[in-house]
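[1] here are the coordinates; sequence isn't available:
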């Protein structure tokens, strides 16, 4: 069995690594925080930039949520497929 995971330190618990070793699970060597393992990160980054691009300070949670949902409908489709 082969398992692929992000090798960031926060995802490399000793308990998990011991389990893999004891059960002969091979880990694929992969760089930490690799964007191709989690392409949605590009979308979240774009959305945060878009929501706050005018340096808006939202006065209510409803106003912030409205900005988030409006921005979600504007996510460029090409952003969803980058790196896949």
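    Cool, got the structure. Just so you know, these numbers come straight off a predicted model, no measurement behind them.
[2] C-alpha from now on. contacts and neighbour counts both.
    Noted.
[3] wait, is residue 67 part of a helix?
    Yes. Assessed by DSSP: H, G, I helix; E, B strand; the rest coil, residue 67 belongs to a helix.
[4] take a look at this one as well, against the first:
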């Protein structure tokens, strides 16, 4: 690992203020990519991945509202949404 480079990248990246998310985003980047990138570019990659994740979550929420239901993995069932967008838990 490259702790100095990673610390610099996390300090420079906006996602660095969210340690759990930053750690997960960093873990998703192959070690060979981390080794090849300077800290500044690693910070840019982390933030780009974070922005993509945020857009994906927003899209998923909009699609759930359009579909009128969401899948509950824990309970393994579909939960229908009420007209106001809240979960209708029977």
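    Yes, it's here. None of the values given here were measured: they were computed from a predicted structure.
[5] so what number do they get for TM-score?
    Once superposed, the chains reach a TM-score of 0.32 (TM-score structural alignment, normalised by the length of structure 1), with 47 aligned residues with a C-alpha RMSD of 4.2 Å.
[6] tally of neighbours for residue 59 of structure 2?
    12 (other C-alpha atoms under 10 Å).
[7] What residues does it make contact with?
    By C-alpha atoms under 8 Å, 6 or more residues apart in numbering, residue 59 of structure 2 lies in contact with nothing.
[8] so after the one helix or strand it maps to, what's the next helix or strand?
    Using DSSP states H and E, the element containing residue 59 of structure 2 is helix 39-67. Counting by DSSP H and E, the next helix or strand C-terminal to helix 39-67 of structure 2 is strand 69-72.
[9] for that following strand, packing partners?
    strand 77-80 (3 or more C-alpha pairs under 8 Å, 6 or more residues apart in numbering; DSSP states H and E).
[10] List the buried residues of the helix holding residue 59 of structure 2.
    Neighbour counts over helix 39-67 of structure 2 (16 or more other C-alpha atoms under 10 Å) mark 39-40, 42-47, 49-50, 64-65 as buried.
[11] can I get those in CSV with distance to residue 56 of structure 2?
    Listed next are the buried residues of helix 39-67 of structure 2 as CSV, based on distance: C-alpha to C-alpha, whole Å:
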residue, distance to residue 56 of structure 2
39, 26
40, 24
42, 21
43, 20
44, 18
45, 16
46, 15
47, 14
49, 10
50, 10
64, 12
65, 14
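[12] Hmm, residue 8 and residue 39 of structure 2 touching each other?
    Yes. In this structure residue 39 of structure 2 lies within contact range of residue 8 using C-alpha atoms under 8 Å: 6.0 Å.
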